[in-house]
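Asker: need coordinates for the below:
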Amino acid sequence: MPASKNPAIEDYLKTVYAHTEWQPEPITPSALAGKLGVAPSSVTEMVKKMAAAGLVSHVPYGPLRLTDEGRVRALAVVRRHRLIETWLVHEMGYAWDEVHDEAEVLEHALSDRLLEAIDVRLGRPTRDPHGDAIPAADGALAAEPFVRLDEAAAGHTGRVLRISDRDPEVLRSLAAAGVAPGVGVVVESADASGERVRIRLAPNGARGAKAVPAEASPVELTTAAAAEIWVTG
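Answerer: Predicted coordinates:
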């Protein structure tokens, strides 16, 4: 079995890739262990295997970086995961807060033929239900300048690019407030304590999001919730 078809290695590759997708700092072995919920010793052994297979570059006690080959294989796993999430929402009736765990299982089981059929069926989407870019079959990936909402200045106007799927409860509360990928937002203010961010939704709407009236009321978010949202820069 090729290293890239090992489910455990696929999970490692995807996690290393995801860590730097929206910020520049490489992941450390201890952070990788925390994200995967495994012992640091397990990470040490797996990293040795991945380095020997040419998938990561690593010096003892230093951060991990994907090699070119590791990035190609990581993007293939990411493509599977995000296409499956999109399929579950658009074809199987799942809500966007229900798909992550299902995709975690199915991404290791689907054949390339079935994945291609799903891609065609969905019209070759470029973003998943959370706004994350879906890599093309050749690894090409759409990218736009972005800023995290909790770090955006008052007056910043942008469009929601993606919302982290890490916390289903946050996804549900944002959906109820009409905040979804594709929706325009204007940052009105952050309170003096830095605990809340107030935004106004722009009336451009988005597929899958509830309609936004022209005079929408402000939406107040905790900074923790705002930190799960990325908007165009």
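
Asker: hey, let's count contacts and neighbours off CA atoms from now on
Answerer: OK.

Asker: what about stretch 160-175, how long is it end to end?
Answerer: 12 Å (CA to CA, to the nearest Å).

Asker: same check, this time on stretch 17-28
Answerer: For stretch 17-28, the first-to-last residue distance is 12 Å (CA to CA).

Asker: compare with the first, here's sequence two:
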Amino acid sequence: MASPAIDDYLKTIYAHTEWQDAPITPSVLAANLGVAPSSVTEMVKKLAAQGLVAHEPYRAVRLTEAGERRALEMTRRHRLIETWLVSEFDYSWDEVHDEAEILEHSISDRLLEKIDERLGRPRFDPHGDAIPDAAGHVERVPFVLLADAALGHTGRVLRVSDRDPDLLRAIEESGLTVGAEHRVGDAVPPGAGDAVWLSA
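Answerer: You can find the predicted model right below:
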């Protein structure tokens, strides 16, 4: 049975490997969700029993095909809502995450489809994250984390992490916004190296 808690777990597991390859561990999952490790242990057992994740004790947690399908559905909801709030209601990109966390569990599929249609079927949310289409397809672009990019590399800002609203504001003020060109070595706000992804 789907529930907001289950959906949040699946979405978090999916998001962890979206911009890097290492699978998520239970301890990282607990930190990302802000819950106790014991809570993660119990929930992962439930998810595994429902066929949504594959997990062996003390090892990484991976989505099954069914789990990934549900995670993509919830990711689509979340990112379309963020885009809608910025486009239609003048929210700034550092304000939309928490609102979308609430709304993604309550709006109907019909309203979600209307939002997607009204927005012109956007492919990316305000932070540069890909919005899965209704079939679960996600557009991928070769990327490099700013902190890992070679000095002098020039690329387009593809994505900015939405985990820290204060850092988002500082990054926006510096002009390091999605779509902007950036040369590695130019000044950036502290912490931006691990929060900004460039085209490879």
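
Asker: fetch the TM-score of the aligned pair.
Answerer: In this superposition the chains share a TM-score of 0.97, using TM-score structural alignment, normalised by the length of the second structure; 200 aligned residues with a CA RMSD of 1.0 Å.

Asker: so which bit of the second structure is the longest helix anywhere in the first structure matched to?
Answerer: For the first structure, the longest helix by residue count, based on DSSP state H, is helix 68-92. On the basis of TM-score structural alignment, helix 68-92 of the first structure is assigned to residues 65-89 in the second structure.

Asker: how big's the offset between the matching stretch and the first structure?
Answerer: With mean CA distance after the TM-score superposition for the first structure, stretch 65-89 of the second structure departs from the first structure by a mean of 0.4 Å once superposed.

Asker: show me which residues of that stretch are buried.
Answerer: By 16 or more other CA atoms under 10 Å, the buried positions in stretch 65-89 of the second structure come out as 67-86.

Asker: any idea which element the residue lying farthest from the centre of the second structure lies in?
Answerer: Here the second structure reaches farthest from its C-alpha mean at residue 152, the gap being 27.6 Å by CA atoms, centre = their mean. Assigned by DSSP states H and E, residue 152 of the second structure falls within no helix or strand.

Asker: residue in the first structure paired with it?
Answerer: So residue 152 of the second structure corresponds to residue 155, using TM-score structural alignment.

Asker: could you do residue 125 of the second structure as well?
Answerer: Mapped onto the first structure by TM-score structural alignment, residue 125 of the second structure lines up with residue 128.

Asker: quick check: its match touching residue 119?
Answerer: No: contact between residue 128 of the first structure and residue 119 fails when scored by CA atoms under 8 Å: they sit 11.5 Å apart.

Asker: mutual contacts of the two, please.
Answerer: residue 83 (CA atoms under 8 Å, 6 or more residues apart in numbering).

Asker: since we're on the counterpart of residue 224 of the first structure in the second structure, how many residues are nearby?
Answerer: Mapped onto the second structure by TM-score structural alignment, residue 224 of the first structure lines up with residue 191. A count of neighbours around residue 191 of the second structure, defined by other CA atoms under 10 Å, yields 13.

Asker: tell me, how many residues neighbour the closest residue to residue 191 of the second structure other than its chain neighbours?
Answerer: Residue nearest to residue 191 of the second structure in three dimensions, not counting chain neighbours: residue 167, with 7.3 Å by CA to CA, 6 or more residues apart in numbering. Counted with other CA under 10 Å, residues neighbouring residue 167 of the second structure total 19.
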